[in-house]
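[1] Quick one, fold the following:
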Amino acid sequence: MSDKADRTRDPAEAISANGDERSLLVKPPTLAMLESHLAPYAAHSAQSRGRRFPEAPPSARTEFQRDRDRIVHSTAFRRLEYKTQVFVNHEGDLFRTRLTHSLEVAQIARSVARNLRVNEDLVEAISLAHDLGHTPFGHAGQDALNECMQAHGGFEHNLQSLAVVDELEEHYGGFNGLNLCFETREGILKHCSRENALRLGDLGERFLTGKRPSLEAQIANIADEIAYNNHDVDDGLRSGLLTIEQLSHVELWQTHYEDARREHPQLDGRRMVHETVRRMINTLIVDLIDTTRRNLADSAPRSLDAVRAAPALVAHSGAVAAQAAQLKRFLFRNLYRHYRVMRMASKARRVIRGLFEAFSEDPRLLPPAYQADDEAAQPRLIAHYIAGMTDRYALKEYQRLFVINDS
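    Prediction:
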């Protein structure tokens, strides 16, 4: 064939005819190709229960990739940078925030998902979204806001995360929220009362029937615990609220600390802490993968529906679960109930209660978007406003309302 004739051919056809690997760049992979590695019990995009508002399918990514991308670009996700994990934002630059925690959860969850051949994009989307509804000041803020909302249905942060992705984000012309897939929304909702389950319809059905969510949701849930337990050890030591001597009574820590010292006798200080914590995380991840594989082999689910009907399949072995539980109890007693943490939590509760009471007494103090014409709807709008605040914004709002500045 002449050069002239070759130049008139379609480039994609010419590349394909020549067997050039670059044809993959011209002909993008299909959805089936992108998810061809997944096990039959995984969540497949093509089998999703869909979105609340129908949309044309994405052209260059899967439905769950689209969910992940929408979460990353959301306003609520950016706010996580300035929301507390354990230590309030102004206490130090190196402590975990809700953002760094969410990224760590996603990394752990993706590693587990890849080894089990389930959907990494879905497990990442759930992991990145699981704390979007968290209040400022961590669990102290959530507890205070829940107390304020007792007469109005209460407050729970994973229900608030669902409200964020379903209603509160304002990025799209055709709908409120992010319009995520059912499977992503299901994974965000880890706990739910019977009353809320009835209100949520299909999304709350499993809480009424005793069924399980997808494996991806189960993985994200345990990855959350692995991340915060181990990294709270790191932050606790960095802050000086925990000591290595205290941790010597915790089996999971001490086993890996002694191993690290034998292998690296020259290390001390922060590097030894990092070496120990990374070994703890690795043990928990490997055990989770191995135990879940055995559970899957025993249960042999052939579909996502079979996973939902089975007992919880993502789990640690008995021995490792006991070690993780001991670590969790240790952190509760020695870190979360440390007097310095309790002092900050007490201040946080006063800030949240003060804001809620001030806005309830006079809703005109609120930005117009959070002022309701219906008096019964006002408390929930106040909760939405407060829950969306970062730590430092909540402190500034409190000062604006209660502190008279002479300058």
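
[2] from here on, contacts and neighbour counts on C-alpha atoms
    Fine.

[3] Any idea how far apart the tips of stretch 125-134 sit?
    Taking Cα to Cα, to the nearest Å as the measure, stretch 125-134 stretches 16 Å from start to finish.

[4] can you list contacts of that stretch?
    For stretch 125-134, the external contacting residues (Cα atoms under 8 Å, 6 or more residues apart in numbering) are 64-65, 67-69, 71-72, 76-77, 80, 98, 102-103, 105-106, 109, 142, 157-164, 184-185, 187-188, 217, 220-221, 224, 387-388.

[5] could you flag which of those are buried?
    For these, a neighbour count by 16 or more other Cα atoms under 10 Å gives the buried set as 64-65, 67-68, 71, 76-77, 80, 98, 102-103, 105-106, 109, 142, 157-164, 184-185, 187-188, 217, 220-221, 224, 387-388.

[6] all helices for the stretch 101-250 of the chain, in order.
    Secondary structure of the stretch 101-250 of the chain (DSSP state H, counting those that start in this stretch): helices located at 120-129, 138-148, 157-163, 182-188, 194-200, 205-209, 215-239, 244-247.

[7] out of the ones you listed, deepest packed?
    Among those, helix 120-129 has the highest mean neighbour count (mean count of other Cα atoms under 10 Å), at a mean of 29.

[8] Second input sequence below; structure requested for side-by-side comparison:
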Amino acid sequence: MFDYSERPDLAPYACKSGESRGRRYLETSGDPRPMFERDRDRIIHCAAFRRLEYKTQVFLNHEGDYYRTRLTHSLEVAQIGKAVARRLRLNEDLTEALALAHDLGHTPFGHTGEEVLNQLMQGFGGFEHNYQSFRVVDKLEQRYPDFDGLNLSWEVREGILKHSSPHDLPTTILDEFLPGVVPSIEAQLINYADEIAYNNHDIDDGLKSGYLTLELLKGVELWARMASRVRERYPAIDDRRLVARTVSALIGMQITDICETTWANIQQFNVNSPDDLRQVNRVLVHFSPVVEAESLALKRFLKERLYRHHKVDKMRVKAEHVLSRLFETYVKRPNLLSPKYRRRIEQDGVERTVADYLAGMTDRYALDDYRVLFETVERG
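    As a prediction, this is how the structure comes out:
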């Protein structure tokens, strides 16, 4: 007989499936697996997760097969999150579920898509991708006969909603999830796993694209220090392998720093249970002051040299045009929406329904939809 019980070596401050606040809708499936493990699997099997394969991280999906997508980014966040969770004896299933779900609500065309939709939705509740991820798992996925959404545990839903301090959320939603109170350590961890993943893979992708160079990176203290260590160990290393080994060393160093700093905070504030954490009400997961400063400098560098690169800006203009035209057209002519979406208009309003529709698109689907609606000449 298989043992489906939760791992016995979890730390006392870790979240445990057996102590969960439960699901919104009662289920009687008889599945013996721990709740957070089942949540992770529900996320992996949902349609929104599969669509992440064709959603932009920085570079548009059609620009090359080697650049990161939202899917590969989510997998890297899960890898980093689990590495930290294992060392701190946190709940790896909960950590992985949150990592895989944190970008489910992201638009096509990366953060540009989010900015465009937020602007278009002013006066209609705005648009924020963390809240959209919550809408995906709580309402928009339709896989079960008795309820909309995935019916995830309270802890996973809270972690999705509180990822990266979302703002302007409906109070009716926040009231269910202890507003003003920090989420679990596992949920706090995802914020930093996310940052570690995108900083390092954006360096890698930026170098592959040619928008960044190793010469430019010499001026970034964090990169220069780690690259120097790699060169000391491998004096004859070529540039391609240098990049790979430096990125790996950076991730490893930041994981170690997070573990040591978080463990020190857990001890300092005497957190011995999830309830203790709520009482202390502090973010315990963060970098040490030195690594935090270096990480901020790296983010500033990426913003100036990569995210504002003139070729990235050209992609941004294209994305703005495509999403704006699609939004305006569907709001004016909602009859063009499929019956599935038209049925939602009465409850959610036409603007929110159109935003849900566009946010669920992949990059290539948005571009194809634009061509169908606005291009009169078929391409040969």
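
[9] Got a TM-score for the pair?
    The TM-score (TM-score structural alignment, normalised by the length of the second structure) is 0.96; 375 aligned residues with a Cα RMSD of 1.4 Å.

[10] how about TSV for the helices of the stretch 101-250 of the first structure, with distance to residue 298 of the first structure added?
    TSV is the format used below for the helices of the stretch 101-250 of the first structure (distance: least, Cα to Cα, whole Å):
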stretch	distance to residue 298 of the first structure
helix 120-129	23
helix 138-148	38
helix 157-163	32
helix 182-188	24
helix 194-200	31
helix 205-209	23
helix 215-239	15
helix 244-247	36
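
[11] Looking at those helices, which is nearest to residue 350 of the first structure?
    With Cα to Cα as the criterion, residue 350 of the first structure lies closest to helix 138-148 of the helices of the stretch 101-250 of the first structure, at 8.1 Å.

[12] so residue 139 of the second structure sits right up against residue 148, yeah?
    Yes: using Cα atoms under 8 Å, residue 139 of the second structure is in contact with residue 148, at 5.0 Å.

[13] burial count for residue 87 of the second structure?
    By the criterion of other Cα atoms under 10 Å, residue 87 of the second structure has 13 neighbours.

[14] Ignoring the adjacent residues along the chain, who's closest to it?
    Excluding the flanking residues, the one nearest residue 87 of the second structure by Cα to Cα, 6 or more residues apart in numbering is residue 259, at 7.1 Å.

[15] For that neighbour, which three-state class applies?
    Put simply, residue 259 of the second structure is helix when judged by DSSP: H, G, I helix; E, B strand; the rest coil.

[16] And it, what's its match in the first structure?
    Aligned counterpart of residue 259 of the second structure in the first structure: residue 289 (TM-score structural alignment).

[17] Now do the contacts for its match.
    So residue 289 of the first structure contacts 112, 115-116 (Cα under 8 Å, 6+ apart).

[18] can you tell me which of those residues lies nearest to residue 233 of the first structure?
    residue 112 (21.9 Å).

[19] quick one: the corresponding residue of the second structure for the closest one and residue 60 of the second structure, what's the gap?
    Under the alignment (TM-score structural alignment), residue 112 of the first structure maps onto residue 84 of the second structure. For residue 84 of the second structure, the distance to residue 60 of the second structure equals 31 Å [Cα to Cα].

[20] just residue 292 of the second structure next, same as before
    Counting by Cα to Cα, the gap from residue 292 of the second structure to residue 60 of the second structure is 30 Å.

[21] returning to that earlier point: select, out of the helices of the stretch 101-250 of the first structure, the one closest to residue 93 of the first structure.
    Using Cα to Cα, the nearest of these to residue 93 of the first structure is helix 215-239, at 11.2 Å.

[22] Residue 288 of the first structure reaches residue 316, doesn't it?
    Yes: if you go by Cα under 8 Å, residue 288 of the first structure and residue 316 touch, sitting 4.7 Å apart.

[23] how about residue 155 of the first structure, what's its partner in the second structure?
    By TM-score structural alignment, residue 155 of the first structure lines up with residue 127.

[24] Neighbour count: residue 84 and residue 60 of the second structure, which is higher?
    Neighbours were counted for residue 84 of the second structure and for residue 60 using other Cα under 10 Å; residue 84 has more, 26 against 22.

[25] for that one, what are its contacts?
    Residue 84 of the second structure sits in contact with 255-256, 258-259, where contact means Cα under 8 Å, 6+ apart.

[26] Would you mind measuring from the corresponding residue of the first structure for residue 53 of the second structure to residue 29 of the first structure?
    Alignment note (TM-score structural alignment): residue 53 of the second structure maps to residue 81 of the first structure. Distance of residue 81 of the first structure to residue 29 of the first structure, given as Cα to Cα: 35 Å.

[27] who has more neighbours, the two?
    Of the pair residue 81 of the first structure and residue 29, residue 81 is the one with more neighbours under other Cα under 10 Å, namely 18 against 13.

[28] does the more buried one count as helix, strand or coil?
    Looking at residue 81 of the first structure with three-state DSSP, the answer is helix.

[29] What helix or strand is the spatially closest residue to it that is not a sequence neighbour located in?
    Closest residue to residue 81 of the first structure apart from its sequence neighbours, by Cα to Cα, 6+ apart: residue 99 at 4.8 Å. Applying DSSP states H and E as the criterion places residue 99 of the first structure in helix 98-116.

[30] ok, average deviation of that helix from the second structure?
    With mean Cα distance after the TM-score superposition for the first structure, helix 98-116 of the first structure departs from the second structure by a mean of 0.3 Å once superposed.

[31] okay, the angle between that helix and helix 120-129?
    With axes from the mean of the first three to the mean of the last three Cα atoms, to 10 degrees applied, the angle from helix 98-116 of the first structure to helix 120-129 works out at 160 degrees.

[32] thinking again about what came up before, so who does the match of residue 155 of the first structure touch?
    Listed by Cα under 8 Å, 6+ apart, the contact partners of residue 127 of the second structure are 114, 117-119, 121, 355.

[33] picking up where we left off before, determine which of the helices of the stretch 101-250 of the first structure approaches residue 51 of the first structure most closely.
    Nearest to residue 51 of the first structure among the helices of the stretch 101-250 of the first structure is helix 182-188; the distance by Cα to Cα comes to 6.0 Å.

[34] Determine the number of other residues adjacent to the aligned partner of residue 339 of the second structure in the first structure.
    Aligned counterpart of residue 339 of the second structure in the first structure: residue 368 (TM-score structural alignment). Using other Cα under 10 Å, residue 368 of the first structure has 9 other residues around it.
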